[in-house]
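Engineer: Next comes the sequence, and after it the predicted model I'd like to discuss.
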Amino acid sequence: ADQFAKYAIESLASIGVKWIVFGSETNKIETLTNILHEVESQEKDPSKSWAQNSAYALQPNDILGIQYIKYCQKYGIIPLSIKRSAQFKSATQTRKDYFEKRTNEFLSEYFILNQQWSSYYPYLRLFLLMSDPSKIEQYFLVSEGIEYRLVEAAKKERTWEGFLSRTISKTYTRARIQRVCLFIMLQIEKQEMKNHDHFSCAIVLGFNGHGRQYLKEIDRSRVYTRFRALPPFLKRVHLKSKFLYESVMDKNVKDTIYVL
């Protein structure tokens, strides 16, 4: 949550955003702000996540919201929240229901069957088995010896779910395992992220009429609308992501990310 909020808010701040709105189970900015200040002032166990260092039983959107507030304070952005309830199905649950054929809510054009973690596991497994743990340790988010846990699980399990069952624990949540595995597959190293520790720009994915007008009004020097304009590091990340995405497809995907 901390990493996600950091780069998201940095990007929005770079184009002059003054307010952000996020979903929250608590739906009280003041309460979340007080929790933020309380936890930030305490001594933390570095082996635990931010949420695990908190005495509060926080819901996922509240955890992310607290991090939004943290970085909004840094950049002078006003955070607002809307009530998040069970009637709003999460993206994770929506995908799960679709792939398990439990919903007809979306048409198949919005989902690609190959784009599941299980499709990537053969590559991930082989990469873990063929790599020295000291090399794996260099990748971003790999810490506390988790590389050995991943390698051992890869030796014993030939399925993604089996691999997860051996790697998930109170310390290593499913979400954390997935994030670590993604950076391993993309081969993005800690030193690279350290050298590019800020995301003070915005990459345009699409816009409506209001967005078009906003783009006309802001400083466009930090707005990227073409691949060739990206800094070298972001070009590498984009290409690696595209190649990885295509690796489980029957054909290459047309690159239509930049639309201006």
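Structural biologist: Received the coordinates, thanks.
Engineer: Please count neighbours and contacts with C-alpha atoms only from this point.
Structural biologist: OK.
Engineer: Spit out the contact partners of residue 150.
Structural biologist: For residue 150, the contact set (C-alpha atoms under 8 Å, 6 or more residues apart in numbering) comprises 128, 167.
Engineer: run the last query once more with 10 Å
Structural biologist: Applying C-alpha atoms under 10 Å, 6 or more residues apart in numbering to residue 150 gives the contacts 124-125, 128-129, 133, 136, 163-164, 166-168, 177, 180-181.
Engineer: Can you give me the distance of it to residue 180?
Structural biologist: 10 Å (C-alpha to C-alpha, to the nearest Å).
Engineer: ditto for residue 167
Structural biologist: Counting by C-alpha to C-alpha, the gap from residue 167 to residue 180 is 11 Å.
Engineer: Could you double-check that residue 6 lies in contact with residue 72?
Structural biologist: Yes: here residue 6 reaches residue 72: they are 9.2 Å apart, a contact under C-alpha atoms under 10 Å.
Engineer: Could you check which of the two has the larger neighbour count?
Structural biologist: residue 72 (22 against 18; other C-alpha atoms under 10 Å).
Engineer: and the helix or strand hosting the more buried one, what other elements does it pack with?
Structural biologist: Using DSSP states H and E, residue 72 sits in helix 60-75. On a contact count with 3 or more C-alpha pairs under 10 Å, 6 or more residues apart in numbering; DSSP states H and E, helix 60-75 meets helix 2-14, strand 19-24, helix 29-40, strand 78-83.
Engineer: okay, now the one to match up with it:
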Amino acid sequence: MHLKNTICSVKMLFQVLGKRVKYINTWKFKKQSISNKYINLYILPIICTFGFTGNHTFKNIETPLSTSEQRCLIKKDIYLSINEDNNLNQVEKKIFIKKIDKRLPKYIGYFKKHTKNSIFSWELIAAISYQESHWNHKAVSKTKVKGLMMLTKDTASYMGIKDRLDPNQSVYGGVKYLENIFKRLPKSVVGSDRIWMTLAAYNVGLGHLEDARIITERFGHNPNYWSDVKKHLPLLRLKKFYKNTKYGYARGKEPVNYVKRIQAYLNIIHEDKKTYLASLSFKEIFHKN
């Protein structure tokens, strides 16, 4: 598709997210100037061809999308990418729904507070937190990771967190660390793939994720697609594969299951919100703060 005056519109972005359009062509003389102005715009080594990366931040050449617009687009892409096979068993689902009623209200304020200006939605952070600690701010694992977001001592120190058991500090540190990972991923990883790889790296480490991406490419698959990378992450537990990697052995199946469960929790939170709103009267909805 060729556009004379704009890189894309919001409508165009949704076509890119839906993988109906992958690249936009522009004039050769514009290539360098656009590259200098928008560092998040990925330039392929092909004349005049541009692709979208990062947060899909371009409304047109002159107007970047706001954080809220970026979040809206990525949120849509996330829900489109969640597969039906991510469902929990019925017992797990019932337990989680009960925790939404009993525990989530205690912490939802922290999730909303620290995602107000973030690319991540509070629902996603809540889902991650449940997977990490089951919404127990006093949680401590055998490996001594602690708190709602189960931060390691090193991560907490890096994020400037003094008390990992403090729910406010824990959520703040977790969100900031996720944002740090998100920004460090290659620009060629986009949309929901970037979100799922961020989560996988939060679990297994960015180094191991990069090793898995390299293995994925060696097998002739796309290292920028989570659907491809998740098939190769488990290979990091096999010596014949991890012996040739930079970061070595990893329990590669864990981040795959980790992301899968968060997707399931996120889907339930989303459905629970719709059910809750449907139960309210017209007057109640428009008088909520």
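Structural biologist: That came in fine, so what should we check first? All figures in this text were calculated on a predicted structure; none of them were measured in a lab.
Engineer: Mind checking the TM-score on these two?
Structural biologist: Scored against TM-score structural alignment, normalised by the length of structure 1, the superposed chains reach a TM-score of 0.36; 154 aligned residues with a C-alpha RMSD of 5.8 Å.
Engineer: coming back round to it: direction-wise, compare the helix holding residue 72 of structure 1 with strand 19-24 and give the angle.
Structural biologist: Between helix 60-75 of structure 1 and strand 19-24, the angle comes out at 160 degrees (axes from the mean of the first three to the mean of the last three C-alpha atoms, to 10 degrees).
Engineer: Quick check: which of the helices and strands packed on helix 60-75 of structure 1 is buried the most?
Structural biologist: Compared across those, helix 2-14 shows the largest average neighbour count, a mean of 18 (mean count of other C-alpha atoms under 10 Å).
Engineer: quick one, it and helix 60-75 angle?
Structural biologist: Using the same axes, to 10 degrees, helix 2-14 of structure 1 lies at 40 degrees relative to helix 60-75.
Engineer: tell me what helix 2-14 of structure 1 is packed against?
Structural biologist: So helix 2-14 of structure 1, by 3+ C-alpha pairs under 10 Å, 6+ apart, packs with strand 19-24, helix 60-75, strand 202-203.
Engineer: Residue 210 of structure 1 is nearest to which of the ones you listed?
Structural biologist: Ranking these by proximity to residue 210 of structure 1 (C-alpha to C-alpha) places strand 19-24 first, at 15.4 Å.
Engineer: how much does the closest one deviate in direction from helix 29-40?
Structural biologist: 80 degrees.
Engineer: Packing partners of strand 19-24 of structure 1?
Structural biologist: With 3+ C-alpha pairs under 10 Å, 6+ apart as the test, strand 19-24 of structure 1 has helix 2-14, helix 60-75, strand 78-83 packed against it.
Engineer: Swap in 7 Å and give it another go.
Structural biologist: helix 60-75, strand 78-83 (3 or more C-alpha pairs under 7 Å, 6 or more residues apart in numbering; DSSP states H and E).
Engineer: can you map out the helices along the stretch 51-200 of structure 1?
Structural biologist: 60-75, 91-99, 117-130, 133-136, 146-156, 160-167, 174-186, 190-195 (DSSP state H, counting those that start in this stretch).
Engineer: okay, the angle between the longest one and strand 78-83?
Structural biologist: Right, helix 60-75 of structure 1. Going by the same axes, to 10 degrees, helix 60-75 of structure 1 makes 170 degrees with strand 78-83.
Engineer: Now helix 60-75 of structure 1: buried residues?
Structural biologist: 61-72, 75 (16 or more other C-alpha atoms under 10 Å).
Engineer: What of the fourth one?
Structural biologist: When neighbours are counted by 16+ other C-alpha under 10 Å, the buried residues of helix 133-136 of structure 1 are found to be 133, 136.
Engineer: again, but for the fifth one
Structural biologist: For helix 146-156 of structure 1, the buried set under the neighbour-count rule, 16+ other C-alpha under 10 Å, comprises 146-148, 150-151, 153-154.
Engineer: for the second one, same thing?
Structural biologist: In terms of neighbour count (16+ other C-alpha under 10 Å), helix 91-99 of structure 1 has its buried residues at 94-95, 98.
Engineer: Any chance of these in CSV with distance to residue 120 of structure 1 as columns?
Structural biologist: Formatted as CSV, the buried residues of helix 91-99 of structure 1 follow (distance: C-alpha to C-alpha, whole Å):
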residue, distance to residue 120 of structure 1
94, 20
95, 16
98, 19
